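1. Sharing a sequence plus its predicted fold:
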Amino acid sequence: MTSDISIRREDDVVVVTPAGEMDAVTSPALAEAIDGVLLPDTPTGVVVDLSKVGFCDSRCIGVLVAAYRQARDLGAGLMVAEPQRQVLRLFVIAGIDQVIPIAGTVGAAVEDLRD
């Protein structure tokens, strides 16, 4: 499967939007994209917009948890926004919603990270 990843900046917050399925094949590209926006010029925060992701496996979860920790260690925030129902269900079952903040909209995540 393939995944496309777009990146846009909203002032001091970067929004990373993958599309498609995030699995063992495509998750490394997400990790690389997030790493690329965190270094060398760390933003205030990163929003991972999952509105276009229909499938997320354990590799994707691992990438998001590692990115959250990396952002935190660099003094930045990281939030997930707009996960589709099945992805959100997986996050809740796996307890990821207790680790990574999840916002209902990208706009809400951007505002939370700016505060």
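-> Looks like it arrived, so ask away. Being a predicted model, the structure only gives us computed values, none of them experimental.
2. Could you use CA atoms for every contact and neighbour count after this?
-> Fine.
3. Which other helices and strands does the longest strand seen in the chain contact?
-> Counting residues, the longest strand in the chain under DSSP state E turns out to be strand 13-22. The helices and strands touching strand 13-22, judged by 3 or more C-alpha pairs under 8 Å, 6 or more residues apart in numbering; DSSP states H and E, are strand 3-10, helix 27-38, strand 45-49, strand 52-56, helix 106-114.
4. right, so these: which one is the most enclosed?
-> Mean neighbour count, computed with mean count of other C-alpha atoms under 10 Å, is highest for strand 45-49 among these, reaching a mean of 27.
5. What are the buried residues along the longest helix anywhere in the chain?
-> The helix that spans the most residues within the chain, counting by DSSP state H, is helix 58-73. Along helix 58-73, the positions that meet the burial threshold by neighbour count (16 or more other C-alpha atoms under 10 Å) are Arg59, Cys60, Ile61, Val63, Leu64, Val65, Ala67, Tyr68, Arg69, Gln70, Ala71.
6. Below is an additional structure, to be compared with the one above:
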Amino acid sequence: MKSNNERVYKMSFASVYPHYVTKVEKKGRTVAELHEVIHWLTGYNEKGLQQHIDAKTNFEDFFAQAQLHENATKITGVICGYRIEEIEDEVMRQVRYLDKLVDELAKGKAMEKILRK
């Protein structure tokens, strides 16, 4: 499991970001909604997010520099076969938080529910 985590850590956020965009747009959601979800989770504003995309920041650094939302721990469930709340590795759990939010957005869930309001 450790080697898989390391691989994910070193992946650039910019390399995965277009897949998030494709996934939500295919389901009729917008890039603006995707950004709202990312901003909520990470605390990054539009400029900060773009800087990470341009710099090709890896996931480890992307989350190390983020100010995770206090309600992020309310993101639970299964993603990629793993129960999020049981993932011990902090960075991996944060990556899965983002995956889960993007999934919920693509599935048409209401923004208030996605943002754990």
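-> Sure, I can see it. Values in this document were obtained by computation on a predicted structure and should not be read as measured data.
7. Report the TM-score for the pair.
-> Here the TM-score for the pair of chains, by TM-score structural alignment, normalised by the length of structure 1, is 0.30; 74 aligned residues with a C-alpha RMSD of 5.5 Å.
8. Could you check the angle the next helix or strand after the longest helix of structure 1 makes with helix 106-114?
-> The first helix or strand that comes after helix 58-73 of structure 1 along the chain, using DSSP states H and E, is strand 77-81. Here strand 77-81 of structure 1 runs at an angle of 170 degrees relative to helix 106-114 (axes from the mean of the first three to the mean of the last three C-alpha atoms, to 10 degrees).
9. Taking helix 58-73 as reference, get the angle to strand 77-81 of structure 1.
-> Relative orientation of strand 77-81 of structure 1 versus helix 58-73 (the same axes, to 10 degrees): 140 degrees.
10. So which elements touch strand 77-81 of structure 1?
-> Secondary-structure packing of strand 77-81 of structure 1 (3+ C-alpha pairs under 8 Å, 6+ apart): strand 45-49, helix 58-73, strand 102-103, helix 106-114.
11. Kindly recompute the last result at 6 Å.
-> Using 3 or more C-alpha pairs under 6 Å, 6 or more residues apart in numbering; DSSP states H and E, the elements in contact with strand 77-81 of structure 1 are strand 45-49, strand 102-103.
12. quick one on the thing from earlier: next, the angle from the longest strand of structure 1 to strand 77-81.
-> Using the same axes, to 10 degrees: strand 13-22 of structure 1 against strand 77-81 is 50 degrees.
13. which outside residues touch strand 13-22 of structure 1?
-> 3-8, 43-49, 52-56, 60 (C-alpha atoms under 6 Å, 6 or more residues apart in numbering).
14. for structure 2, what spans make up the strands?
-> Taking DSSP E as the criterion, structure 2 contains strands spanning 78-79, 82-83.
15. what would those look like in a markdown table with distance to Val8 of structure 2?
-> Supplementary listing: the strands of structure 2 in a markdown table, determined by distance: least, C-alpha to C-alpha, whole Å:
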| stretch | distance to Val8 of structure 2 |
| --- | --- |
| strand 78-79 | 15 |
| strand 82-83 | 15 |
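16. Next, format those strands as JSON lines and append mean neighbour count and distance to Ala14 of structure 2.
-> Supplementary listing: these in JSON lines, determined by neighbours: other C-alpha atoms under 10 Å; distance: least, C-alpha to C-alpha, whole Å:
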{"stretch": "strand 78-79", "mean neighbour count": "13", "distance to Ala14 of structure 2": "21"}
{"stretch": "strand 82-83", "mean neighbour count": "12", "distance to Ala14 of structure 2": "24"}
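17. a markdown table for the helices and strands packed on strand 13-22 of structure 1, including distance to Ile93 of structure 1?
-> A markdown table is the format used below for those (distance: least, C-alpha to C-alpha, whole Å):
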| stretch | distance to Ile93 of structure 1 |
| --- | --- |
| strand 3-10 | 24 |
| helix 27-38 | 20 |
| strand 45-49 | 19 |
| strand 52-56 | 13 |
| helix 106-114 | 22 |
